[in-house]
Every structure is written in structure tokens, then in C-alpha cells.
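**Q** here is my input, please return the structure:
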Amino acid sequence: MKYLLIGTGLSLTGILLAIIIWDVHMISNVTSGIGFIFLIVACLFSGAFVNGDRMRANWANETKESWIQRNKIAWCSLIMAIPNFAIAFIFYYYLGY
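**A** Predicted coordinates:
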């Protein structure tokens, strides 16, 4: 719940930043950019960008505590990306692109 609120706060900050610096039509670009940053962080920490041999080698050398920490970072980043994509989607169709 905490990370969902952090993601919502970041998307609201992105909305204010887009309105102040650029234009209302940049809201979907800014919030989706923030969402993509968190999505890339989630993919990096989950190991989605490595092949099977590398994943197996990482799994063999990793402790349970580091595996739990890495997966927690991946899930928290993904949860923070969700409100940003939702707000980008809403503003994308609200502004009539």
C-alpha cells in the first residue's frame, strides 16, 4: 500500500511538473516516462533481461536473503509503476489524442 501511494505521489508530481513546465498535453508523456523507469528497474531486478544460463548461475550463487531483497525491489518498483501508467492512460484518452 505504501508503494502504491508513493507511485501515486510521483504521478501527481509529474502532472504538476508537466503543467508548470510544458503543457497539459505532456501529462501522459511525463507520467508514462516515470512508469517506464520503474518498469525497467523492476525488469532489471527480476532478471528478465538475462538468458537462462546467466539466471541459473545467479541462482546458484545467490543467498536466500539477497533473493528476497531483489524480488522485493522488483515488486515494489512494479507497484510504483502501475499508478503512473493508469494516470497516463486516463489523460491520454481524456485529452483526446
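**Q** only C-alpha atoms from now on, for both contacts and neighbour counts.
**A** OK.
**Q** counting neighbours, what do you get for Met80?
**A** Other residues lying near Met80 total 26 when counted by other C-alpha atoms under 10 Å.
**Q** one more: Gly9?
**A** 15.
**Q** host element of it?
**A** helix 2-21 (DSSP states H and E).
**Q** next secondary structure after that helix?
**A** Going down the chain from helix 2-21, the next helix or strand is helix 27-46, by DSSP H and E.
**Q** and this one, so I can compare the two:
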Amino acid sequence: MNYCRIFFLYLLAKEGWEMKFLGIGIIVSLATLIISWLVGNPETTVNALLIIGLIPMAISALFAGVFISGDRMRGNYSGKDDFRERMGISTKLFLLGLPSLLTAFAVYFIMT
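**A** Sure thing, here's the model as predicted:
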């Protein structure tokens, strides 16, 4: 329990948009969990959380250039500013989708 407090204190103390996107992701995953739990079907809960988590993760991977080879990455050269902007967007989307995926895996393993 002490690690959870340290983690949330870190989130509150950390300034920057990255941690705000993680907080938004936590709020979205909890809201989806509550709404789906009221429906009463754990499969719906897992499916909704997976969809909500995988969409930002896929877009994050696109911005990071995960799906292209090294030759194409080298051919599509971009400056430092463009690279930082793409990595910033990729990080924000990753942190937005991460809580939903973790919650989906937790619900799946708890319910089965």
C-alpha cells in the first residue's frame, strides 16, 4: 500500500502533460469499469477496456514508427523538433491507453 501512495504522490507532484494523460487514462478506465460493471457482464467490461486501451496504443505505435523498417526510418529523416513532437504525442497516447489495458487484464484474470 505504501508504493501506491508514493506513486500517486509522484503523479500529483509531477508537472507536465504526460502525467495528466495518465490520470485521464485512469479516470476513463475506472469510468468504463463502473459502467460495464453495472451492466453485469465481465466479458463486456474486458472488451470495452481492451478497445479503449488498444486504439491509443496503436496510434502511439504509428507515431513512434514501430511498424516501419530501419531503412524507411532513415529515409524519412526528420529534425530534432519533429522527432520530439512525435515522441511526445506517442508518449501521451501510450499513457492514455495503458491504464485501460492493465484494468482489462486485471478484470480478465479476476473473473476467470
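**Q** TM-score for this pair?
**A** Remark: TM-score between the superposed chains equals 0.82 [TM-score structural alignment, normalised by the length of the first structure]; 94 aligned residues with a C-alpha RMSD of 1.8 Å.
**Q** next, Arg50 of the first structure: secondary structure please.
**A** One thing to correct before we go on: residue 50 of the first structure is Val, not Arg. For Val50 of the first structure, the assignment made with DSSP: H, G, I helix; E, B strand; the rest coil gives coil.
**Q** which residue in the second structure lines up with it?
**A** Aligned by TM-score structural alignment, Val50 of the first structure pairs with Ile68 of the second structure.
**Q** quick one, what contacts the spatially most central residue of the first structure?
**A** Nearest residue to the geometric centre of the first structure (C-alpha atoms, centre = their mean): Phe38, 2.4 Å. For Phe38 of the first structure, the contacting residues are 77-78, 80-81, by C-alpha atoms under 8 Å, 6 or more residues apart in numbering.
**Q** what's the end-to-end length of stretch 41-58 of the first structure?
**A** End-to-end distance for stretch 41-58 of the first structure, by C-alpha to C-alpha, to the nearest Å: 18 Å.
**Q** and the residue of the first structure positioned farthest from its centre, which helix or strand is it part of?
**A** No residue in the first structure sits farther from the centre than Ala60, which is 27.8 Å out by C-alpha atoms, centre = their mean. Element membership of Ala60 of the first structure, judged by DSSP H and E, is helix 52-61.
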